[in-house]
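> Here you go, sequence then predicted model.
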Amino acid sequence: MSAYCRVTYETVFDDELRVFVTTQLIKYVLFMRGQVPCLYDELLHLVERFRRKQHVDPLKIQRLRVRGGLQEAVKCVEAAEQLFRGHLDAVFATQVKRVALVFGSSTMSPREAFIVDFQEVVTEKKDADGCVSSTAPSPPHLDVTGASLEDSPTRILRPARALSREKVMHLCAQKCMRAVSTHLMQHVSSALPATKLHVAVLAKRQPTRVAGFIPKQHFKLRLPNDKRGVRTHYVTICSKAACENDESMSTEASADTSDSDMLWYVLEQPIPGFSEVISTRSSGQ
């Protein structure tokens, strides 16, 4: 079974904002689907504290001789940080249409999937030479006094001082997390057994390698077929104008996967989830 979640923004999503929201979404679903025992940032803090005590450079990717849940935490954080610290930026520089977050032992045997589509309205204009260029509308100045940036798609916005870039990014991520949280509360009743998180990105075909991702020429995105509950979650992130042009919730068709200019890129190293209890005492040994 499938379920749908649409998140509408006044703010125009550029590549940097898409990367940030996608990063926060991955962190969030890892926790919400029971793949890590605490919020990801708390897990990262624990691992970094352990590394400092062990006099290990946090940027080095190496296997640490630790026991139990902490060892699994290190493996999880290592894989995730490689994705967050560069791989996502690299792949999102390639004009991304869709991101698939697939839980399972492999992409061929999915247990649960989150399909994230990015919809944006662009307008075409011709320059003096007759060439066509695409532009997106400028983001508005937003007043968020006493409320979140995107509390309601129908909220009336009034002119105000411009928010900082960092503030806009965090508020946009918060709105997405709230929408996904509400969606999961409505459609999911149990945690997912510990497994791997695979990330597949449908993006414009590139002549050179995208760091951290493997191009899949004949990749077919397999979705869970378990009919006992919702196992596929479609999340559409769109501008208000894009949503007004497409009120249909048939999200499967929102990304043209047959476009010859588009190609699936699959994360080379999936993020391993774990369910072991983390011993905070062991981090000080």
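Perfect, I can see it now. Numbers count the residues shown, from 1 in each chain.
> make it CA atoms for all contacts and neighbour counts henceforth
OK.
> Hmm, residue 197 and residue 111 touching each other?
No - judged on C-alpha atoms under 8 Å, residue 111 makes no contact with residue 197 at a distance of 10.1 Å.
> what about these two, which has more around it?
Shown here are residue 111 and residue 197; by other C-alpha atoms under 10 Å, residue 197 has more neighbours (29 against 21).
> Find the residue closest to the more buried one in space, skipping its chain neighbours.
Distances taken as C-alpha to C-alpha, 6 or more residues apart in numbering place residue 103 nearest to residue 197, at 4.6 Å, with adjacent residues excluded.
> Use this one as the comparison:
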Amino acid sequence: MLLLQRLGWAVVILFGVSALTFALSFLVPSDPARTVAGPKADRETLELIRHEMGLDAPVPVQFGRYLARLVRGDLGRSYVTRENVRDAIIERLPATLFLALSSLALAIVVGIASGTLTSLRVGSGVDIGVLVLSLVILSVPVFWLGILLLDVIGYRLRWLPLGGFGGLRFVLLPASALALRYAAYYGRIVHTNMRQVVNEDYVRSARAKGLGPVAVYGRHALRNALIPVTTLVGLDFAGLMGGVVLTETVFNWPGLGRLAVDAVFNLDIPMIMGTVQFSALLVVVANMLIDLLYLVIDPRIRLSS
């Protein structure tokens, strides 16, 4: 029942994104026919191209045709390069997913480790130092973090490549720039939850049974402390995709973010609409997967649903 509700909301959200992107396309200060035909095209040619593109039809008819094409998976062609938008997105999707998932994994691992460590040493120098560092990281925009890492680690120390797409060495800098803010945030959440959970009766019972610290904190306390973090990961995925756009631009990463930025500068309406629509689909799918994971982690949700 819960998954059916989520599926229904996913359809509503995707429809809303489709309507919004379609409406905003009329605000772009560009004539699609002029972009396709070039600056020297005469009026008759422009009118013919508008008719072939369906731009002379009433707005509701245009929107209906747009939705019909979306259902078929047809995102149109770029006004600038004449490239198929869907093919362009699919070509760049692996690079974006590689960066996004690497960043998410790094944020979760670092956040859980720092939050657990500081919760076991409350008030110590490690706890205070991690807290101060987390506040500093949370106050710095992601693109400034990217530029800072690029300058210090890539340019001055030359430990990692300055940009481009390749193996693990190429993804470390952009993934770190994208992951640090989320790692700091998750670390504080895990820290707070662990301090609350360790005083629960089931944790005290585990201690009373003679279980070791690893079993008490790892199997009992940490698992329950991670439940809110699981929800936050799904909610933060949309913000993560927004950060990908800036990060890919800073590090010259050939993914959807760079594709979207280039489309905006070129006023390429189909490419802009396609990347926004596809990014919304990624966010919706990611949230549904997080809901499934939430059902696995917290049995109470399975029982209530």
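Yes, it's here. Predicted model only: the values in this text are computed from it and were never measured.
> What does the TM-score come to for these two?
For this chain pair, the superposition-based TM-score is 0.26 by TM-score structural alignment, normalised by the length of structure 1; 117 aligned residues with a C-alpha RMSD of 6.1 Å.
> Between residue 111 and residue 197 of structure 1, which contacts overlap?
Shared contacts of residue 111 of structure 1 and residue 197 (C-alpha atoms under 8 Å, 6 or more residues apart in numbering): 102, 103, 104.
> which strands and helices sit next to the host helix or strand of residue 108 of structure 2?
Secondary structure from DSSP states H and E places residue 108 of structure 2 in helix 85-120. Other helices and strands packing on helix 85-120 of structure 2, by 3 or more C-alpha pairs under 8 Å, 6 or more residues apart in numbering; DSSP states H and E, are helix 125-138, helix 168-197, helix 227-250, helix 256-265, helix 269-297.
> Can you check what angle separates it from helix 227-250?
130 degrees (axes from the mean of the first three to the mean of the last three C-alpha atoms, to 10 degrees).
> buried set for helix 85-120 of structure 2?
Residues of helix 85-120 of structure 2 classed as buried by neighbour count (16 or more other C-alpha atoms under 10 Å): 85-86, 88-89, 92-93, 95-97, 99-100, 102-104, 106-108, 110-119.
> returning to what we had before: helix, strand, or coil at the residue nearest to residue 197 of structure 1?
What DSSP: H, G, I helix; E, B strand; the rest coil gives for residue 103 of structure 1 is strand.
> correct me, but it touches residue 113?
Yes - Residue 103 of structure 1 lies in contact with residue 113 (C-alpha under 8 Å); the separation is 6.0 Å.
> Comparing those two, which residue is more hemmed in?
More crowded of residue 103 of structure 1 and residue 113, by other C-alpha under 10 Å: residue 103, with 30 against 24.
> Tell me which stretches of structure 1 form helices.
15-32, 40-53, 68-82, 88-92, 165-187, 240-245 (DSSP state H).
> so which of those helices gets nearest residue 214 of structure 1?
helix 88-92 (10.6 Å; C-alpha to C-alpha).
> What are the buried residues along that closest one?
88, 89, 90, 91, 92.
> Could I get those residues in TSV, plus columns for distance to residue 187 of structure 1?
Shown next, in TSV, are these (distance: C-alpha to C-alpha, whole Å):
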residue	distance to residue 187 of structure 1
88	28
89	31
90	33
91	30
92	29
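> ok, now how distant is the nearest residue to residue 108 of structure 2 once chain neighbours are set aside from residue 246 of structure 2?
Excluding the flanking residues, the one nearest residue 108 of structure 2 by C-alpha to C-alpha, 6+ apart is residue 183, at 6.2 Å. For residue 183 of structure 2, the distance to residue 246 of structure 2 (C-alpha to C-alpha, to the nearest Å) stands at 18 Å.
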